[in-house]
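A.B. asks: A predicted structure for the sequence below; I have some questions about it.
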Amino acid sequence: MISEQSWADARVLWDYHQMHHELRPCSVAIGLGSHDLGVADTAAALYKRGMAPLIVFTGATSPTTRECMPRGEGVHYRERALELGVPSSAVLVEPKARNTGENVRLSRALLEKAGVHVASALLISKPYEERRAYATARKVWPEVEIVSASTSMLFDDYVDSIGNVRLVFDMLVGALQRLLIYPAQGFTVSQSVPDDVAAAYERLTAEGFTSRLASG
C-alpha cells in the first residue's frame, strides 16, 4: 500500500521534471527514443502545428525495447509518425544512440551531415524525463536553444497508462537522482533543486522506491 505522503511526493517530482516551456517554432524537433510511442505521437502533432519543419527520431534498442521495437526505437518512431501523416521527407532517423547524451550528440552529427542549420531544437521526451533531457542537451549542444516538450498528461493518467504505480515512482526517483549526480560526471549541466523537491526525493528513497537508481 502506497501512502498518501508518497503520492504527494511523487506529484512534486512529476511537476519538477517537466520544464513547462512555452512551445514555439524551432529549427528541428528531436524525439528521444524509449518504450513510449507517445513521444512519436507528440512529435507528429507538433510537426502538424508547424512547430518544426523536420523531425529526428533517435534511438537504438535497449533491454526494455528489444522485443517491442526490434528494428530500433528511432525506426519504430518514424513508422508511427508516417502512420500519423508526417511525410517521409520530413523525418530523419538516428539509429545508434543508447543513452540521452548519445541521442543529442548523434542527432547533432546527423543534422550537420545533412547540412541542416540548427539554431533551436524542440526536444521531445517522456514527461518525467524533460528536465534531464534538457540538462543533457545544454551540456552536449550548448550553442543551440532547447525547448522541452512531452505528451501533455496528468500524473494520475500517466500512472494509469503505465499500469504499474511502483515502477512510475521508481522512475521519478531515478530521474531525480541523475539530475543530482550527473553534473559532476560531466553528463549534464546543473539544475537547481528546490528544497521541497529534495525532501520529496529523500522520503521516496527512504520508502524504497529505488529500483531505478544509478549505481554511480
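C.D. replies: Yep, that arrived.
A.B. asks: going forward, measure contacts and count neighbours with C-alpha atoms only.
C.D. replies: Fine.
A.B. asks: So which residues lie in contact with stretch 15-23, not counting its own?
C.D. replies: 51, 127-132, 147-149, 176, 197 (Cα atoms under 8 Å, 6 or more residues apart in numbering).
A.B. asks: I'd guessed Thr65 sits against Glu73; true?
C.D. replies: Yes: shown here, Thr65 and Glu73 form a contact pair, counting by Cα atoms under 8 Å, at 7.3 Å.
A.B. asks: Looking at the two now, which is surrounded by more residues?
C.D. replies: Counting neighbours by other Cα atoms under 10 Å for Thr65 and for Glu73 shows that Glu73 has the greater number, 33 against 17.
A.B. asks: also this one, for the comparison:
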Amino acid sequence: MSPETMALAQRIWDYHHVNHSLQPADCIMVLGSHDLRVAERGAELWLQGYAPWLLFAGGLGRLTLGLWQETEAEKFAKVARQMGVPEEKILVESRSTNTGENVALSYQLLQQRQIKVDRFILVQKPYMERRTLATFEKQWPGPKTEILVTSPQINFTDYPNQDVSMEEVISIMLGDLQRIKIYPEKGFQTYQPIPADVREAFEQLVAQGYTGHLMPE
C-alpha cells in the first residue's frame, strides 16, 4: 500500500475520532462488534472506576452473523468477566443488530433495572466513534444525557490484525463516513460537519477501489 494511500486513510481515521476527555459516568456502554479489543477497553474503564455499571449491547450484526455462535454482547461480557468485572455489575442487551437498536434496547434495559443515567461513556471501535456519537444523540429516547465516546487506544497502522486487514479497515471507514454524510437526512443521526480535506480523501480512496462497504446512493 502506497504512502499516499496510507496518508489519505489516516485523514479519515483521524476524522472518525471525537477526542473526548473521559470523566466519571453512571454507565459504561460497550457497543458490540467483531473486535474484542472494544470489550477490553470497556472492562479497563470499569476497573479504573469510571462507572458503577458496564453494559454490553449487541446481538449478531453483519460482520459477526455466521462467524460467532454467541451474541456480541455475550462474548464481550465474557471478556469482562475474565478481566475481573463482577457478574452483578454487568448488563447484557443481546437482541440488537445495529447501532440504533443498541441505543433503543439498552434504554429499555436500563429502564427495567431502574438505572438512571445522566452521563454515558460509550465504547466503540476507533473508526466508529463519530458515528456512534451522532447516532446516540439522535436515537436516545430518554431525557438529555451527556455522552462521552472512546475506543481502544490503538493507532491506525497498528489496528489491523488477524481478523481485519488494512484494506478492509479502509473500506469500513469509508462506509462509515458515507453514512455520517447521508444518515442525518434519513433521521438516523445528528448532522456532523465533514471538512473538505476529509471529503477529498474519501473521493480519492473510493476511486482507488475501497468500495466494499459503501451503500448505493
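C.D. replies: Perfect, thanks for sending it. The structure displayed is predicted, hence computed values, not measured ones.
A.B. asks: So for Thr65 and Glu73 of the first structure, which residues contact both of them?
C.D. replies: Taking Cα under 8 Å, 6+ apart as the criterion, Thr65 of the first structure and Glu73 both touch 34-35.
A.B. asks: which residues does Ser190 of the first structure contact?
C.D. replies: Ser190 of the first structure is in contact with 135, 179-180, 183, counting by Cα under 8 Å, 6+ apart.
A.B. asks: Next one: the residue mapped onto it from the second structure relative to Gln162 of the second structure, how far apart?
C.D. replies: Aligning on TM-score structural alignment places Ser190 of the first structure opposite Tyr191 in the second structure. Separation of Tyr191 of the second structure from Gln162 of the second structure (Cα to Cα, to the nearest Å): 34 Å.
A.B. asks: Leu106 of the first structure: which element?
C.D. replies: With elements taken from DSSP states H and E, the one containing Leu106 of the first structure is helix 100-113.
A.B. asks: so what secondary structure elements neighbour that helix?
C.D. replies: Helices and strands touching helix 100-113 of the first structure, by 3 or more Cα pairs under 8 Å, 6 or more residues apart in numbering; DSSP states H and E, are strand 28-32, strand 55-58, strand 91-94, helix 130-140.
A.B. asks: Nearest the geometric middle of the second structure, what residue?
C.D. replies: The centre of the second structure sits closest to Gln124, judged by Cα atoms, centre = their mean, with a distance of 2.8 Å.
A.B. asks: Excluding residues flanking it in the chain, which one is nearest it?
C.D. replies: Leaving aside its sequence neighbours, Gln124 of the second structure sits nearest to Ser151 (Cα to Cα, 6 or more residues apart in numbering; 5.1 Å).
A.B. asks: likewise Met215 of the second structure?
C.D. replies: Leaving aside its chain neighbours, Met215 of the second structure sits nearest to Gly175 (7.2 Å; criterion: Cα to Cα, 6+ apart).
A.B. asks: Quick check: which element contains the corresponding residue of the first structure for the one you found?
C.D. replies: In the first structure, the residue matched to Gly175 of the second structure (TM-score structural alignment) is Gly174. Assigned by DSSP H and E, Gly174 of the first structure belongs to helix 165-185.
A.B. asks: What distance do you get for Lys89 of the second structure to Tyr15 of the second structure?
C.D. replies: Distance from Lys89 of the second structure to Tyr15 of the second structure, counting by Cα to Cα: 33 Å.
A.B. asks: Just want to know which of the two has more residues nearby.
C.D. replies: Between Lys89 of the second structure and Tyr15, Tyr15 has the larger neighbour count (other Cα under 10 Å), namely 17 against 13.
A.B. asks: Could you look up the SS state of the closest residue to Asp170 of the first structure other than its chain neighbours?
C.D. replies: Spatial nearest neighbour of Asp170 of the first structure, excluding adjacent residues (Cα to Cα, 6+ apart): Phe209 at 4.8 Å. Put simply, Phe209 of the first structure is coil when judged by DSSP: H, G, I helix; E, B strand; the rest coil.
A.B. asks: And Phe209 of the first structure, what's its match in the second structure?
C.D. replies: Counting by TM-score structural alignment, Phe209 of the first structure corresponds to Tyr210 in the second structure.
A.B. asks: what residues are up against its match?
C.D. replies: 167, 170-171, 174.
A.B. asks: Repeat the analysis, applying 10 Å as the threshold.
C.D. replies: By Cα atoms under 10 Å, 6 or more residues apart in numbering, the contact set of Tyr210 of the second structure is 167-175, 202-204.
A.B. asks: Same question for Glu168 of the second structure.
C.D. replies: Applying Cα under 10 Å, 6+ apart to Glu168 of the second structure gives the contacts 160, 174, 210-213.
A.B. asks: again, but for Met6 of the second structure
C.D. replies: Per Cα under 10 Å, 6+ apart, neighbours of Met6 of the second structure: 12, 156-157, 166, 170, 205.
A.B. asks: do Ser148 of the first structure as well
C.D. replies: Contact analysis of Ser148 of the first structure by Cα under 10 Å, 6+ apart lists 18-23, 29-30, 121-125, 127, 129-131, 133-134.
A.B. asks: Surely it is within a strand?
C.D. replies: Yes: applying three-state DSSP, one finds Ser148 of the first structure inside a strand.
A.B. asks: Could you tell me how far the residue nearest to Asp170 of the first structure is located from Ile124 of the first structure?
C.D. replies: With distances taken as Cα to Cα, Phe209 of the first structure is found 26 Å from Ile124 of the first structure.
A.B. asks: Then Ala43 of the first structure?
C.D. replies: From Ala43 of the first structure across to Ile124 of the first structure, the span is 7 Å (Cα to Cα).
A.B. asks: Touching both of these two, which residues are there?
C.D. replies: Common neighbours of Ala43 of the first structure and Ile124 (criterion: Cα under 10 Å, 6+ apart): 29-32, 57, 149-151.
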